[in-house]
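Participant: Got a predicted structure here, sequence first:
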Amino acid sequence: MAMPYRGTLIAIICSLSAGLMMSMLVYCFGLFANELRMEFGWSALEINFALSFGIINIFTAPLYGRISDKYGIKIVMIICYLVVGFGYLFRPMIDTLFEWYLFSAIVAAGLPIHTLAGGKLIPLWYPDSKGKVMGIVYTGDNIGGMIMPAITVFFIIFLSWQLAFFLFGIINFIFAFLAFLFITDSFEIIKKERSKHNLSQSLNSKIDQTTIGVDLREGFFSLRMWLVMISIGLGLITLTGIVTQLPQFLEERNINIAIINSSVFSLSLGGLLSKIFIGRLSDKISALNSMIISFILQAAGIYLLIISFSNYGLILCAFFFGFGMGAMGPLVNLLISEQFGMKNFGSFLSLAYILFTITSSFIPIYNGYIKDAYGTYDIGFYSIIFALILGMTILYLSKYLKKYDFEK
């Protein structure tokens, strides 16, 4: 039996690993809170403080990005999956808050691979349809969010929370093994695979994309690069500024729990469909123009959420917002490869990751302050709309700045 195209296997690995890694961190985190409170008597604040260790990626992301550019993505994927796996495997052994924070920091240290793996590999293996495939790959985030919480709840109820963390560790070790077996960004292997499976030999597929792109020095000292990066940082603030705050925002309006849950589900569904539709659209109209559309949809969706008081209207508005927000993940990867090429993709992506880490850490604190000071989330949400309009404007203006050498 003939082996499938290796790029297909790589896309599946990227999708599953990204989805399960994100769901373990975000969707499943709260499921352990009550278990830890009962076991150790820790407060919600003490438990949730573990999430703040994502700030460590300010240091790890540039390291991973540079290694992937110089030595290939395979070694970085293996290292990150092993790091995250060990972080989860050690969690069942915790007795103190210090150990909880230490192993949480270890888990956080490997998380940049969630974005870096697909961003680096998909444009190389699918040079002519990278937008469509990237969108499909990152639907794994949404699908993982539907599957892993149910599995986690089963383990916690019928086995133990310790075994649930042990399962998380084993899953990441499996991905490290799969990365060792199948992952490669070698141009020679990619070229042979495309020829073997009679795939189209376009101009993009005949050129080693990892040799084409902006030099780090040229990018660092260009206004265009900073405008693109700032716009990415502003565009991603809705992840922690809106998505994590939506239940509290609706509770403030005395919306019942069924409508709140339906709104969150609607948002997730919009995000899943967005990745497929807007990802595919980026192949037609460019990643930059697609991201501008994403900015517009997000801003409009937030405004509609603020002014809507109808139950079913809120569900529809949440879907509309999710449809704009969901595409941001794959679009960030596509925009960076489009604007700066693949030569130093990891380094440029790591800079975007740093800006995202900073903004995502600040926005929830800002929203909390606004809520405490003024008794409403509306002001904070309007501030995010302003940030999105600013980011969209900055990104649009970057189109008219000097082109880089590799684009000429």
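Facilitator: Cool, the structure landed.
Participant: rest of the way, CA atoms for contacts and neighbours
Facilitator: OK.
Participant: The most centrally placed residue in the chain sits in which helix or strand?
Facilitator: The C-alpha lying nearest the average C-alpha coordinate of the chain belongs to residue 329 (C-alpha atoms, centre = their mean; 4.9 Å). For residue 329, the enclosing helix or strand under DSSP states H and E is helix 328-340.
Participant: Report the secondary structure state of residue 298.
Facilitator: What DSSP: H, G, I helix; E, B strand; the rest coil gives for residue 298 is helix.
Participant: if I look at the closest residue to residue 247 other than its chain neighbours, how far off is residue 115?
Facilitator: Excluding the flanking residues, the one nearest residue 247 by C-alpha to C-alpha, 6 or more residues apart in numbering is residue 260, at 6.1 Å. Going from residue 260 to residue 115 by C-alpha to C-alpha, to the nearest Å gives 29 Å.
Participant: Got another one to weigh against that:
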Amino acid sequence: MSDLTPADSTASSTPVVRTSAADIELVHVSKRYGDALAVDSIDLRIPGGEYCCLLGPSGCGKTSTLRMIAGHESVSEGDVLIANRNVTREEPAARGTAMVFQSYALFPHLSALDNVAFSLKMRGVAKDARRKRAAELLDLVAMSAYAQRKPSQLSGGQQQRVALARALLNEPRCLLLDEPLSALDPFLRVQMRAELKRWQKELGITFVHVTHSQEEAMALADLVVVMSHGRIEQAGSPHEVFNRPRTEFVARFLGGHNVLEANGRAFTVRADHLRIAPHGTTPVQPAAREGGFSRIGGIPCTVREAEYQGTHLRMTLAPLDGSPELISLLPDSAYDASKLGPDARVVVWWDEHDAHALAA
């Protein structure tokens, strides 16, 4: 059995115990490490049963936030509530959560089966009973065939499945994942995120997943929480956050946006909404609204780079007036290398309804 085999091919007869999903709420939560403020008085509510991704660059506070939810880090200020119960001072085991660590943290000397069963062993559960329950969970994640293998005999994806099965052993109401896909190769990462999403829907519990990958967050999340310098820049659905970024940081971090300025206000235009044509073309633009974000006549530019990416060309454009570079994503079928290739003079514009104002 490959570690990419869908779990439902082996788990159809396995009983999946569904626990009630729990809301998670952070109220004015801060975390200090000495004089350093890692998380700065954040407020966040994650509805029960949703897949939430905490997204941001290294050092933005997302892992500290996850660890405070889990109880692995103390809260400097504020409160953590799970299922409307204040758990700020409670031990991790009392919170109804389980955590999958970035390293998977499997015991190297134990088989996959005994890794999953370990916590039941510590609680004095009889060997046959704990192995039976561990076997059910390995079946759920399509790892029954590898039950007797040690972690060193498993691929990264297989180790992740074992770590997930172990985390589910105590039937948590919230599953917390710290960059669980970062150690996997790109192909397996895509396969595993599809599995994670499916498991979350099947189990019906709340997932909170830390990642620095925009693509990963967009693919997985019901709720994306973008963080920077210990603060929440924006929280919303993937569609909302990508199409209507609240701040310049969100627009630039998510990528695929151009940040421009008109009438003293900053706005964004998605890279795939920029129009581009050879120099001398007169842009066809609708009448501009008062106070809108148009640029009559377009922006004269030089093509700096045209990078082929399969279905489209990613074009870097340098405005002749010296303003910041622009990015355009042009369908491969619309690209004409003789007129739009590197060093070509072009004109760039956009439809005003594709411009989105950023928060002041």
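Facilitator: Yes, it's here. Since we're looking at a predicted model, the values are computed, not measured.
Participant: quick one: TM-score?
Facilitator: Remark: TM-score between the superposed chains equals 0.25 [TM-score structural alignment, normalised by the length of structure 2]; 154 aligned residues with a C-alpha RMSD of 6.9 Å.
Participant: burial of residue 132 of structure 2, as a residue count?
Facilitator: When neighbours are counted by other C-alpha atoms under 10 Å, residue 132 of structure 2 registers 13.
Participant: Mind checking what secondary structure it has?
Facilitator: helix.
Participant: Residue 112 of structure 2 reaches residue 161, doesn't it?
Facilitator: No. Taking contacts as C-alpha atoms under 8 Å, residue 112 of structure 2 lies outside contact range of residue 161: 9.6 Å.
Participant: ok, these two, which is more surrounded?
Facilitator: Set residue 112 of structure 2 next to residue 161 and count neighbours by other C-alpha under 10 Å: residue 112 wins out with 32 against 25.
Participant: which stretches of the stretch 251-360 of structure 2 form helices?
Facilitator: 337-340 (DSSP state H, counting those that start in this stretch).
Participant: Sorry, slip of the keys, the one I care about is the stretch 51-200 of structure 1.
Facilitator: Applying DSSP H, counting those that start in this stretch to the stretch 51-200 of structure 1 gives helices spanning 57-71, 73-90, 97-109, 113-125, 130-137, 140-158, 161-182, 187-196.
Participant: tell me which residues in the last one are buried?
Facilitator: By neighbour count, with 16 or more other C-alpha atoms under 10 Å as the criterion, the buried positions of helix 187-196 of structure 1 are 187, 190, 191, 193, 194.
Participant: Please apply the same query to the third one.
Facilitator: Neighbour-count burial for helix 97-109 of structure 1, with 16+ other C-alpha under 10 Å as criterion, is recorded at 100, 101, 102, 103, 104, 105, 106, 107, 108, 109.
Participant: May I see those residues organised as a markdown table, with distance to residue 313 of structure 1 added?
Facilitator: Shown next, in a markdown table, are the buried residues of helix 97-109 of structure 1 (distance: C-alpha to C-alpha, whole Å):
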| residue | distance to residue 313 of structure 1 |
| --- | --- |
| 100 | 41 |
| 101 | 41 |
| 102 | 44 |
| 103 | 42 |
| 104 | 39 |
| 105 | 40 |
| 106 | 42 |
| 107 | 39 |
| 108 | 37 |
| 109 | 40 |
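Participant: Touching, residue 82 of structure 2 and residue 45? I think so.
Facilitator: No. Using C-alpha under 8 Å as the test, residue 82 of structure 2 is too far from residue 45 to be in contact (9.9 Å).
Participant: neighbour-wise, which of the two wins?
Facilitator: residue 82 (23 against 14).
Participant: distance of the residue lying closest to the more buried one once chain neighbours are set aside from residue 191 of structure 2?
Facilitator: Distances taken as C-alpha to C-alpha, 6+ apart place residue 24 nearest to residue 82 of structure 2, at 4.6 Å, with adjacent residues excluded. Between residue 24 of structure 2 and residue 191 of structure 2 the computed distance is 28 Å (C-alpha to C-alpha).
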